[in-house]
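> Can you look at this prediction? I've put the sequence above it.
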Amino acid sequence: MLEEVERWLSTRSWSVTDRPLHQLTAAKRTTGSTVSVVLPALNEEETVGAIVAAVRHDLMLRVPLVDEIVVVDSGSSDRTSEVAAAAGARVVHRDDILPRLPPVPGKGEVLWRSLLVTSGDIVCFVDADLREFSSDFVTGIVGPLLTDPGVALVKAMYDRPLTVSDGSASGRTAAGQGGRVTELMARPLLNMHWPQLAGFVQPLGGEYAARRSLLERLPFPVGYGVELGMLVDALHLVGLDALAQVDVGVRRHRHQDGQALGRMSAAIYRTAQLRLARGHLVRPALTQFERGEDGFVPRTHSVDTQERPPMVELAEYRSRRVA
């Protein structure tokens, strides 16, 4: 298995510099492919505007690489929608997509619904909380899909520094320590159960692109398990050589606290468990503790267990494709 991973790393791992922008625009013209960029967003008014503006300026106005930027707002209480629209995105509210089906909270839910309001042959997902964003994130992961017909899904890989509080205004940066759930939960699961995927540097990263023809055939876990679930399901559906990764540099974003990471880990474990056995958890919940005035207080959270079916199974989606 190690030999297979090493072969994959040598043939399906690239740098953003391997495909210059002029090569991508030429490939786009030749193939006639269209590209949608989707930002799932919840209370990201501080960062979403700069991301949208960079993609629009660099990849729509300066060169015609991206055809649409769609921000799917999943119920923000701040000015996320207004900021995104002012920067040039088309903003769609999660609850307005497929209204016959009540939405449930979760990132995967938003990504799944985005397929109904985008039209690109290639769909590129970008998290809305990135700081110091570069449009290389988009060109890097879209590039192999435009230039290699054998590639179906591309993940971004990057350094992910962790900002640690040290009493100063900005804090101290710990290089390579940002992917805590990846290192403590996702990477061990993948290495033990799906060792073919051991070569992915950032298996849980929110920046990836895929062909619509693949995405519409995948089930979507509604919560934080969506990235792991998508990677495992894509492996079984199209094979390892249809998956790839591209180095885009450094990813900076806000970091979750330890309890939020615990809930994310539980959702990811549940997603893996479903794919291993399709069994039932005895107790699909996670209890964590916070110190109160009289000692530790338990807080119990439900674990994301729901999944949405492949989009191609929905009548609304099939009728939209025909239209």
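Good, I have the coordinates.

> From now on I want contacts and neighbour counts done on CA atoms only, so please keep to that.
OK.

> can you give me the helices for the stretch 201-323 of the chain?
Taking DSSP state H, counting those that start in this stretch to define them, one finds helices in the stretch 201-323 of the chain at 212-215, 226-238, 258-277, 315-322.

> So Pro103, which state does it fall into?
State at Pro103, reduced to three classes by DSSP: H, G, I helix; E, B strand; the rest coil: coil.

> Mind putting the helices of the stretch 201-323 of the chain into CSV with mean neighbour count and distance to Met60?
Written out in CSV, the entries for the helices of the stretch 201-323 of the chain read as follows (neighbours: other Cα atoms under 10 Å; distance: least, Cα to Cα, whole Å):
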stretch, mean neighbour count, distance to Met60
helix 212-215, 18, 20
helix 226-238, 19, 27
helix 258-277, 18, 34
helix 315-322, 11, 24
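
> Among the ones you listed, which comes closest to Pro284?
Evaluated with Cα to Cα, the helices of the stretch 201-323 of the chain place helix 258-277 nearest to Pro284, the distance being 8.1 Å.

> Packing partners of that closest one?
Packing partners of helix 258-277 (3 or more Cα pairs under 8 Å, 6 or more residues apart in numbering; DSSP states H and E): helix 180-181, helix 226-238, strand 285-292.

> ok, structure two:
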Amino acid sequence: MLEEVEHWLSRRSWSVADRPLDLLAAAKRAGGASVSVVLPALDEEGTVGEIVAEIRRELMERVPLVDELLVVDSGSTDRTAEVAAAAGAKVVHRDAILPRLPAVAGKGEVLWRSLLATSGDIVAFVDADLKEFSADFVSGIVGPLLTDPDVAFVKAMYDRPLAGAGGQGGRVTELMARPLLNMHWPRLAGFVQPLGGEYAARRSLLERLPFPVGYGVELGLLVDALHTVGLDALAQVDVGVRRHRHQDGQALGRMAAAIYRTAQVRLARGHLVRPELTQFVRGEGGFEPRTHPVDTEERPPMADVAEYAHRRVA
């Protein structure tokens, strides 16, 4: 298995510098594939505008690489939608997409619905809380899809400095996701950032995959993509440094629980329960329990949704 991972790393791990923008633009013209970029956003007025402006300036105006830039607002209480629109993005509220189906809270829910609100042959997802954002995050992950027809799914990899504390972020990755992948899906052990929010895939693959509605979406898509198209169709690209806000320990615990449950569902789909996670905070009378549901719901492959099928026929 180690030899297989090392062989994959030598063939399917690249740097963003390996594919300059002029090469990607030529490949896009030759292949005719369209590219959509989706930013799921919840209360990100401080960062979403800069990300949108950078993508528009570098990848839509200077080099015509991105055809569609969509921000899906999942219920922000700040000026996220207004800031994103002013910077040049199309903004759609999560609940306006597939309105017959009541939305549930969660990042995966937003990404799943975005397939119905976009039209690109290639769909790239980018988190909306990134700081000091570079267009390399987008060109890096769509590059292999534009230049190599055998690649179907691409993750970004990067350094994740832990602001103000030294060391690296990605604590849920190192403490939960990476051990799970190495033990149960060792062919995926070569992914540097398996939970990273920046990745791109062919629509023809994404529409065939179920989407966990919550934080487990990245792990779920990666594992299901492996089983759907095989390891050689997966790739990763080094795009430099990723800076974003970091969560506190209890939030990380809830994320880890969702990751574990997502893996568990894929290991034993016939034994489903809705688990809960109890954590503790200090109150006036000592430590008080706080119990949270762990995301277990998943949306079906978008190809199975009637509205999506009707749109494709039209």
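Structure received. A quick note: this is a predicted structure, and the numbers were derived from the prediction, not measured.

> how about the helices of the stretch 201-323 of structure 1 in TSV, adding distance to Leu115 of structure 1?
Output for those, formatted as TSV (distance: least, Cα to Cα, whole Å):
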stretch	distance to Leu115 of structure 1
helix 212-215	8
helix 226-238	14
helix 258-277	21
helix 315-322	8
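
> circling back: for the helices and strands packed on helix 258-277 of structure 1, give me TSV that also has distance to Glu316 of structure 1.
Listed next are these as TSV, based on distance: least, Cα to Cα, whole Å:
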stretch	distance to Glu316 of structure 1
helix 180-181	36
helix 226-238	22
strand 285-292	33
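
> mind checking which of these is nearest Ser15 of structure 1?
In this view, those are compared for proximity to Ser15 of structure 1 by Cα to Cα, and helix 226-238 is the closest at 20.1 Å.

> Average offset of that closest one relative to structure 2?
On superposition with structure 2, the average gap between helix 226-238 of structure 1 and its aligned counterparts reaches 0.3 Å (mean Cα distance after the TM-score superposition for structure 1).

> Does anything pack onto that helix? Which helices or strands?
When contacts are defined as 3+ Cα pairs under 8 Å, 6+ apart, helix 226-238 of structure 1 sits against strand 220-221, helix 258-277.

> Can you name every helix or strand that the first one contacts?
Just to be clear, that refers to strand 220-221 of structure 1. Looks like strand 220-221 of structure 1 contacts helix 107-114, helix 226-238, strand 307-308 (3+ Cα pairs under 8 Å, 6+ apart).

> May I see the buried residues of the first one?
It stands for helix 107-114 of structure 1. For helix 107-114 of structure 1, the buried set under the neighbour-count rule, 16 or more other Cα atoms under 10 Å, comprises Lys107, Gly108, Glu109, Val110, Leu111, Trp112, Arg113, Ser114.

> packing partners for the next helix or strand after that helix?
For helix 107-114 of structure 1, the following helix or strand on the C-terminal side (DSSP states H and E) is strand 122-125. Based on contacts counted as 3+ Cα pairs under 8 Å, 6+ apart, the elements that strand 122-125 of structure 1 packs against are strand 35-41, helix 136-147, strand 208-211.

> okay if I get those as TSV plus mean neighbour count and distance to Val126 of structure 1?
Conversion of these to TSV gives the following (neighbours: other Cα under 10 Å; distance: least, Cα to Cα, whole Å):
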stretch	mean neighbour count	distance to Val126 of structure 1
strand 35-41	26	5
helix 136-147	26	8
strand 208-211	25	7
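
> how about these in CSV, adding distance to Val312 of structure 1?
Rendered in CSV, the data for those read as follows (distance: least, Cα to Cα, whole Å):
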stretch, distance to Val312 of structure 1
strand 35-41, 18
helix 136-147, 21
strand 208-211, 13
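
> and Leu9 of structure 1, which of the ones you listed is closest to it?
Put simply, out of these the one that sits nearest Leu9 of structure 1 is helix 136-147, at 14.4 Å, with distance taken as Cα to Cα.
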